[in-house]
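Trainee: what would the 3D arrangement of this be:
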Amino acid sequence: MTELLRLDGVACIRGDRLVFEGLSLALGRGEALWLRGPNGAGKSSLIRLAAGLLRPAAGTVTRRERIALIDEAAALDTELPLRKALDFWARVDTVDGPAVTRAMDDMALASLAEVPVSMLSTGQRKRAAMARVIASCAPIWLLDEPANGMDDAAQARLVAGIAKHRANGGAVLLASHFALGISDLAEIDMGAFV
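Mentor: Model (predicted):
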């Protein structure tokens, strides 16, 4: 198995508070790992460590491929129509236009292509953020509460997108309050590392 992401003995301190310590994990091609636990257990902090947005207080983080991240911000220009906002990220990620079209189709967003991002509902913005991740073609997906605000149909599309990504050799690190019905999902209880 080829490891795409590895964390060895990482610790996280936010402010003066130890959030977690001694945490190790590895994700290979086709694998998915669910970070579960109550609010404040460090799920989002671990996603940010894996993304390189936070430095670990101890331990190491190794990424062997590109990443795509969903967190609380959609990271889409709210003034642009949805398609143009997604095309901007496609250029940054050096992927072609058809990748954006496929991602929009996967998340049922084609009918919203000309709608400004600022006019999208919460669920539509989450689907748009997921389309950005899909279109990136990044092998490692870091998903922090990706289903928040999504209805059942959108969650089913999210789960299908994750399954397709894994089938194509991608890896997923998922922080969520629930497992979303994803098959063959390993898990870590973040509450055990404090």
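
Trainee: for the rest of this, base every contact and every neighbour count on C-alpha atoms.
Mentor: Noted.

Trainee: what segments of the chain are strands?
Mentor: Along the chain, the stretches classed as strands by DSSP state E are 3-14, 17-28, 32-36, 58-63, 67-70, 140-144, 171-175, 186-189.

Trainee: and the fifth one, what does it pack onto?
Mentor: Identification of packing neighbours for strand 67-70 by 3 or more C-alpha pairs under 8 Å, 6 or more residues apart in numbering; DSSP states H and E yields helix 122-136, strand 140-144.

Trainee: try the first one
Mentor: Using 3+ C-alpha pairs under 8 Å, 6+ apart as the contact test, the elements touching strand 3-14 are strand 17-28, helix 43-51, strand 58-63.

Trainee: here is the second sequence; please produce its structure so I can put it next to the first one:
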Amino acid sequence: MLEVEDLACLKGDRLLFRDLALRLQAGELLRIAGPNGVGKTSLLRLVTGLALPEAGEIRWRGESIRREREAFHRELLYLGHAPAINDLLSPLENLRFACAAAGDEVDAETCMQALVRIGLENQLDLPARVLSQGQRRRVSLARLFLSGRRALWVLDEPFTALDVKAVADLAQALSDHCAAGGMVMLTTHQDAPFALTPRVLDVGAYAC
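Mentor: Prediction:
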């Protein structure tokens, strides 16, 4: 379980939100909502431990993520809004590098299958610099098919630049992860055909 209590976020000299609380359990999909600039991405960065809160506590399986950082990160998959890929590498090389950097032992064939599944069968060996924005996004998202053992998926605008079919496929993958006992927290401005109804947390309700 992920637990957040009395969380406050300071950005520069501006307090974005305070007293924010949430709980996320196995099988749940949580959509983080709110107007632009309210702190949705900042909340995701706090929850993943990439930034420190001004106040409050974040716990994973009952333990503070500050004290059990490594154990928490072994069960976490975070994909930010921008695709973190190297323009000089192919989709296959990028995916293999990302998996290795995260400590996931995945062979080339399995990575190739993930890229084919997400619709990049014709771009496997092309340099990433020639890919469209949607194709670049898919390279990063292919990690979702290789990270089932990571219980918590935190995704910032995962549907950006995807076509209708890709949105549906991704929504199904997220629903499948929850059905298998995983947890998903995401931000999105798009409607997606999830197999389960997301719970919604409006960060604007905690805005300062």
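
Trainee: follow-up on the earlier one: indicate which one of the helices and strands packed on strand 67-70 of the first structure is closest to Lys84 of the first structure.
Mentor: Across these, the minimum distance to Lys84 of the first structure, taken as C-alpha to C-alpha, is reached by helix 122-136, at 11.4 Å.

Trainee: buried set for the closest one?
Mentor: By 16 or more other C-alpha atoms under 10 Å, the buried positions in helix 122-136 of the first structure come out as 123-136.

Trainee: how about JSON lines for the strands of the first structure, with distance to Ala50 of the first structure added?
Mentor: Listed next are the strands of the first structure as JSON lines, based on distance: least, C-alpha to C-alpha, whole Å:
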{"stretch": "strand 3-14", "distance to Ala50 of the first structure": "8"}
{"stretch": "strand 17-28", "distance to Ala50 of the first structure": "10"}
{"stretch": "strand 32-36", "distance to Ala50 of the first structure": "12"}
{"stretch": "strand 58-63", "distance to Ala50 of the first structure": "6"}
{"stretch": "strand 67-70", "distance to Ala50 of the first structure": "9"}
{"stretch": "strand 140-144", "distance to Ala50 of the first structure": "8"}
{"stretch": "strand 171-175", "distance to Ala50 of the first structure": "9"}
{"stretch": "strand 186-189", "distance to Ala50 of the first structure": "15"}
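
Trainee: which one of these lies nearest to Asp93 of the first structure?
Mentor: With C-alpha to C-alpha as the criterion, Asp93 of the first structure lies closest to strand 67-70 of these, at 9.6 Å.

Trainee: what residue in the second structure is paired with Ala103 of the first structure?
Mentor: In the second structure, the residue matched to Ala103 of the first structure (TM-score structural alignment) is Ala114.

Trainee: same check, this time on Met130 of the first structure
Mentor: In the second structure, the residue matched to Met130 of the first structure (TM-score structural alignment) is Leu141.
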